[in-house]
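The following comprises the amino acid sequence and a computationally predicted model.
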Amino acid sequence: MKRALAAIGASLMVTATAALAQKPPSNNKPMPVPAQPAEVAGVWLNPTGNTRVRISPCGPALCGNITWLKISNDPQTGEPLTDKNNPDPASRNRPLLGLQLLTDLKPGRAAGEWTGKVYSPNEGKFYNANFSMDGPNEIKMEACLVIGLLCRTQTWTRVN
């Protein structure tokens, strides 16, 4: 019995090793190459021209922080604009300038695509987002309430 189990185990190991060594059948379609995060790194201007966001590495992914606001101070108080709509009361006084809007950007399924989350300080909410390069100086961002539903797309422009 022990010999039989040992023989079956050895046979399974040989079969598994042989299967792993074989190349999968070719269907003449190249495997997609993961996008390189450096393509999207840089400073981007939102469509309304009032916010610049720098996308750069942070940990194993990319993040995007506000680096410039056309209007950075509250016109009524003269104080810096803050994250006043954040659901966490402790975060409502943090300034918008420097705030992380894009988090956990990782390469998507195809070159020039990324997935991550985008924070909307106007609403104090995070949304799932897909990003795709539209040439070297434009990136399309699609943010959705629910994956694939109730989405909004914006085109951001690279700032040189």
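Alright, I've got the coordinates.

hey, let's count contacts and neighbours off CA atoms from now on
OK.

May I have the residues that are in contact with the residue nearest to Ile55 when sequence neighbours are not counted?
Excluding the flanking residues, the one nearest Ile55 by C-alpha to C-alpha, 6 or more residues apart in numbering is Gly64, at 4.2 Å. Residues in contact with Gly64, defined by C-alpha atoms under 8 Å, 6 or more residues apart in numbering, are 53-56, 100-103.

okay, now the one to match up with it:
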Amino acid sequence: MTCRFEFVLAIAALMALTPAKAQNAAAGSPDGVWLTQAGDAKIRVSRCSGGICGVIVWLKEPIDPLTGKPQVDDKNPNPARAKRPIIGLSLFSGMRPAGPNQWSGQIYNADDGKTYASKVSVTGPATLKVDGCVGALCGSEDWSRSSR
């Protein structure tokens, strides 16, 4: 009777560990859709060219209230780029692995039309930490995993 009880206990312990392993694997993956800390945009992050890419797929306010047209990259200093739509805009460039669950490269900020040195790291199954720096000045925010 004791051997059977220990066997059942061992199986139960293995079953209890399986979701934790799956959760830890998901914690390391940046793939998916992420809601920015301000809640004003969603970014689809995916693997590409040995690193990660990030593209805006949703805006809280997709229509510019002044023009009645879709939001465009009007803060970009390059006149040709200032007319491109915000939805579909690529934010990451050169994001390459920089350690476990970490990537380093550049991030474009459509709010000011500038590109910054950046680090991205998965800090949990539902949190993506995004750091950006210009010189010695740095800032960060946490993005939350979104269902879409």
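Everything's here; your move. Since we're looking at a predicted model, the values are computed, not measured.

In the second structure, what residue corresponds to Ala90 of the first structure?
Matched to the second structure by TM-score structural alignment, Ala90 of the first structure sits across from Ala80.

so the residue nearest the centre of the first structure, which of the three states?
Compute the mean C-alpha point of the first structure, and by C-alpha atoms, centre = their mean the closest residue is Leu105, 2.2 Å away. Under the three-state scheme (DSSP: H, G, I helix; E, B strand; the rest coil), Leu105 of the first structure adopts strand.

Identify the residue of the second structure aligned to it.
Checking TM-score structural alignment: Leu105 of the first structure goes with Met95.

hang on, the earlier thing: for the residue nearest to the centre of the first structure, give me its contacts.
Neighbours of Leu105 of the first structure in contact, by C-alpha under 8 Å, 6+ apart: 61-63, 114-117.

mind listing the helices for the first structure?
Secondary structure of the first structure (DSSP state H): helices at 2-21.

how about the strands in it?
42-45, 51-58, 61-69, 100-107, 113-120, 125-133, 138-146, 149-159 (DSSP state E).

helices and strands around the second one, which ones?
The contact analysis (3 or more C-alpha pairs under 8 Å, 6 or more residues apart in numbering; DSSP states H and E) places strand 51-58 of the first structure against strand 42-45, strand 61-69.

buried stuff in the shortest one?
Of the residues in strand 42-45 of the first structure, those buried by neighbour count under the rule 16 or more other C-alpha atoms under 10 Å are 43-45.

In the second structure, what range does that strand match?
Using TM-score structural alignment, strand 42-45 of the first structure pairs with 32-35 in the second structure.

Outside of that stretch itself, which residues are in contact with it?
In this structure, residues lying in contact with stretch 32-35 of the second structure by C-alpha under 8 Å, 6+ apart are 41-46, 128, 143-148.

Identify, from those residues, the entry nearest to Ser121 of the second structure.
Leu128 (5.7 Å; C-alpha to C-alpha).
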